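[1] Dropping the sequence and predicted coords here.
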Amino acid sequence: MPPTFRSELDSLKTYVPPKSWRMAAEGRADDYAKLTSNELAFGPLPEAEAALTGALPRANRYPDSHVSRLRQVIAEANAGVETTNVMVGNGSSEVLLNALQLLPAGGEVVFPWPSFSLYPMLCAVLGMTPRPIPLEEDNGLPAEGILSAVTQETRAVILCNPNNPSGTYLKLDEVKSLAEELPEDVLLILDEAYVEFVDDPLYKDSHALALENENVVVARTFSKAHGLAGLRVGYGIAPERLADYAERVRFPVSVNLAAQVAATASMLAREKVGARAEFVIRDRGRLQRAFEAANLDFIPSQGNFVMVRFGADEFEKSGILVREGAALGYPGWSRVTVGNKEENDRVIGAIS
């Protein structure tokens, strides 16, 4: 008889990547604007490229398993943070996994929906029950709905803020209120993969929530604003005890040498990262104004993407690959990543 597998894994499906990934693998995407995956249109910063070149001769050696230098620059970039508050991982996905697997077995995880597709998958892998809470009618994040869904079975709440794929967000005072109202034994994971693209001047220093509360983790990534998606590196800011336990369960050497040196160099050049994020914010506004002028429904976004009611197949006719809305819970819509100026010009041309 073959081995018996856990029944909760039966519903899992293999990840289906965006069409652009498949086309690129087949050599068919070179002439298209690739606006599917919320990647930064620009390459890594020159400082990160130089760090990568310098690291290549050491590729035969294992890197620093503790990721000490990167932890240090992350702590220096976030006021009040010590290196003992910093989690690291193979993308922020591993940070989420390591935080969740610290919790008692079973129980429920509450999160808004539609949101990042990883959340229900993590629940299945860890033997937890997902509790998706529908977004509000205007696609806003349902803070009250989240709190109402919390029971004695709740182990964690995950809040993608800004939310992918809607682009909507909770203001910082709303996030603080949510954190204050949650029971102390419920972990709040604030997934801030897109935080650099928030143009709300009051949304600053959100990481302080993890320093002020024993049940809050703030997860961030180098895949978006830093332009290092291909290297898979993320980090979290957490209470010292939680960060310590997360390091105990982290897979050894999960952050490779290239990821460590590139992310460190990029964080040290964060003023340049901020300038790139400012470009994305400005051109996000330009795209949204164009959607409005074309009488297209869209969701005002705080991410590096905009959800618009315009078919992916129509964009493809104009040489633009976007994420099909049906895969994200928005049939008939498309999620359009904000690209460089030329790519965004093509988007505007396609809808005109």
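    Okay, I see it.

[2] switch to C-alpha atoms for all contacts and neighbour counts from now on
    OK.

[3] how about the strands of the stretch 201-350 of the chain, start to end?
    Along the stretch 201-350 of the chain, the stretches classed as strands by DSSP state E, counting those that start in this stretch are 216-221, 234-237, 298-299, 305-308, 320-324, 334-337.

[4] second one coming, line it up with the first:
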Amino acid sequence: MTSNQLLAGPETALPTLRGAVAGLPSYVPGRRGAGADVAALASNESHYDPLPAAVTAVAEAAGRMNRYPDMAAVELRERIARHLGVSLEEVAVGPGSVGVLQQIITGLCDAGDEVVFAWRSFEAYPILVELAGARPVRVPLDDAEGHDLDAMAAAVTDRTKVILLCTPSNPTGVPISHDHVEAFLDAVRSDVLVVIDEAYVEYADAGSGPDSLALYRRYPNVCVLRTFSKAYGLAGLRVGYAITTAAIAEGLRRTALPFAVSALAQQAAIASLDAGEEMAARVALVKQERARMAAELETQGWKLQPSQGNFVWIRADGDSLAMLVDAFDRADILVRAYPGDGVRITVAHHASNNRVLRVLAAHAASTTF
């Protein structure tokens, strides 16, 4: 008998995953397709090339990729702080806003604590919560596809540690007004961290959503969460950030995976902030296309809520959803389907958007609304 057999015993046990991990659903990314004719509109990413300044910054930083990045991301945090009028100590960064959100939940939630959020929403929310051993509390959207803030306030218990407000909402695109968020904050305990997730804020029309920074300055339990993945076009580099109190921000830095934000990502983000006017011009084109698509879809008979993201949302379920997704597949257009709820379609270039409109027009012609 070998020493390994003696150590293992007659019935060898194998390592097993934690129960919370074994039961987790896998995050499903937007589908990818091969071929020049495929319109990949399932992921909410920018369909414009990276900003030239960001490309140049990455090329210059690439020559130093043998060195670890600045773990504290001081230069990037200073640039974000200057951009938003906050202090360096109030800024925490991570690998995308989802990475920062994981730091938030890890930093605030013990096993059995609760995180409240609207549903349907960003699919990573319940995964991150359950991974931390906390309990996700899903509150259904209201009839206008937005957050039901009264119901969310009623869902808060003594175990609630974090509330997530996604505005504009993913996947529906519906924002939460400033007044509604303010009233909600007045109703929620001050020891509950309210995270205003603004991944799509650059695409929102002025005044459609909350002035999150003003709310943060008034309510210390507010945390503003943003990303460079969407409007800034850095989805492939993974860099996001939070604005929160210095004490919470320090905790987020402690819970971060060491060196998670690469030097390339840090320099690209700085360059992108410096190229704000060019980014804004690209955002204006997306908003123009979003408005054009919404107007055309209304003419076709689709009942949509006005989206403030870089996407449109169509409510559908059952056979209707399956038929709609099949129609897009046959047209080589990849969209994001949410079983039982609907389909999200990213706004891309004019030609791709026209293809989407043709598919929806044909589907509407055969559908009774």
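    Done, it's in. Keep in mind that what you see is a predicted model, and the values were worked out from it rather than measured.

[5] returning to what we had before: closest one to Glu271 of structure 1 among the strands of the stretch 201-350 of structure 1?
    strand 216-221 (16.5 Å; Cα to Cα).

[6] circling back: can you lay out the strands of the stretch 201-350 of structure 1 as a markdown table showing mean neighbour count and distance to Asn85 of structure 1?
    Output for the strands of the stretch 201-350 of structure 1, formatted as a markdown table (neighbours: other Cα atoms under 10 Å; distance: least, Cα to Cα, whole Å):
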| stretch | mean neighbour count | distance to Asn85 of structure 1 |
| --- | --- | --- |
| strand 216-221 | 27 | 10 |
| strand 234-237 | 28 | 6 |
| strand 298-299 | 18 | 35 |
| strand 305-308 | 26 | 30 |
| strand 320-324 | 26 | 35 |
| strand 334-337 | 29 | 32 |
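
[7] In JSON lines: those strands, plus distance to Pro162 of structure 1.
    Putting the strands of the stretch 201-350 of structure 1 into JSON lines (distance: least, Cα to Cα, whole Å) gives the following:
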{"stretch": "strand 216-221", "distance to Pro162 of structure 1": "12"}
{"stretch": "strand 234-237", "distance to Pro162 of structure 1": "16"}
{"stretch": "strand 298-299", "distance to Pro162 of structure 1": "12"}
{"stretch": "strand 305-308", "distance to Pro162 of structure 1": "11"}
{"stretch": "strand 320-324", "distance to Pro162 of structure 1": "18"}
{"stretch": "strand 334-337", "distance to Pro162 of structure 1": "14"}
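
[8] among those, which is nearest Leu12 of structure 1?
    strand 320-324 (20.3 Å).

[9] in structure 2, what residues pair with the closest one?
    The alignment of strand 320-324 of structure 1 onto structure 2 (TM-score structural alignment) spans residues 333-337.

[10] what does stretch 84-103 of structure 1 give?
    Residue span in structure 2 matched to stretch 84-103 of structure 1, by TM-score structural alignment: 89-108.

[11] Return the distance of that stretch from the chain's centre.
    13 Å (Cα atoms, centre = their mean, to the nearest Å).

[12] contact partners of that stretch?
    The contact list for stretch 89-108 of structure 2 (Cα atoms under 8 Å, 6 or more residues apart in numbering) reads 73, 77, 80-81, 124, 128-129, 132, 161-162, 199, 225-229, 235, 237-246, 249-253, 255-256, 260-261.

[13] Separate out the buried members of those residues.
    Those of those that meet the buried threshold are 73, 77, 80-81, 128-129, 132, 161-162, 199, 225-229, 235, 237-245, 249, 251-253, 255-256, 260-261, by 16 or more other Cα atoms under 10 Å.

[14] Helices along structure 2, start to end?
    3-8, 19-22, 52-62, 74-84, 96-108, 124-131, 149-154, 178-187, 212-218, 246-255, 263-274, 276-300, 318-330, 350-365 (DSSP state H).

[15] need these in CSV with distance to Arg32 of structure 2, can you?
    Below are these laid out as CSV (distance: least, Cα to Cα, whole Å):
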stretch, distance to Arg32 of structure 2
helix 3-8, 44
helix 19-22, 26
helix 52-62, 23
helix 74-84, 31
helix 96-108, 20
helix 124-131, 19
helix 149-154, 35
helix 178-187, 36
helix 212-218, 34
helix 246-255, 32
helix 263-274, 23
helix 276-300, 21
helix 318-330, 12
helix 350-365, 15
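
[16] To which residue of structure 2 is Arg58 of structure 1 aligned?
    Residue correspondence to structure 2 (TM-score structural alignment): Arg58 of structure 1 is matched to Arg64.

[17] Could you tell me how far that match is located from Val137 of structure 2?
    44 Å (Cα to Cα, to the nearest Å).

[18] Give me the more crowded residue out of those two.
    Set side by side, Arg64 of structure 2 and Val137 show more neighbours around Val137, with 19 against 12, by other Cα atoms under 10 Å.

[19] Under the alignment, what does the more buried one map to in structure 1?
    Counting by TM-score structural alignment, Val137 of structure 2 corresponds to Arg131 in structure 1.

[20] residue contacts, its match?
    Residues near Arg131 of structure 1 by Cα under 8 Å, 6+ apart: 108-111, 149.

[21] Tell me how many other residues surround the aligned residue in structure 2 for Gly43 of structure 1.
    Using TM-score structural alignment as the criterion, Gly43 of structure 1 maps onto Asp49 of structure 2. Per other Cα under 10 Å, the neighbour tally for Asp49 of structure 2 reads 10.

[22] same question, Glu153 of structure 1
    12.

[23] My guess is it contacts Ala105. True?
    No - with contact defined as Cα atoms under 8 Å, Glu153 of structure 1 does not count as touching Ala105 (10.7 Å).

[24] picking that back up, touching, the match of Gly43 of structure 1 and Gly233? I think so.
    Yes - using Cα under 8 Å, Asp49 of structure 2 makes contact with Gly233 at a distance of 7.3 Å.

[25] How much space separates the closest residue to Tyr48 of structure 2 other than its chain neighbours from Leu273 of structure 2?
    If the residues on either side of it in the chain are set aside, Tyr48 of structure 2 comes closest to Gly233, at 7.3 Å by Cα to Cα, 6 or more residues apart in numbering. Gly233 of structure 2 sits at a distance of 11 Å from Leu273 of structure 2 (criterion: Cα to Cα).

[26] And for Ala39 of structure 2?
    According to Cα to Cα, Ala39 of structure 2 stands 28 Å off from Leu273 of structure 2.

[27] Asn161 of structure 1 -> structure 2?
    Aligned by TM-score structural alignment, Asn161 of structure 1 pairs with Thr167 of structure 2.
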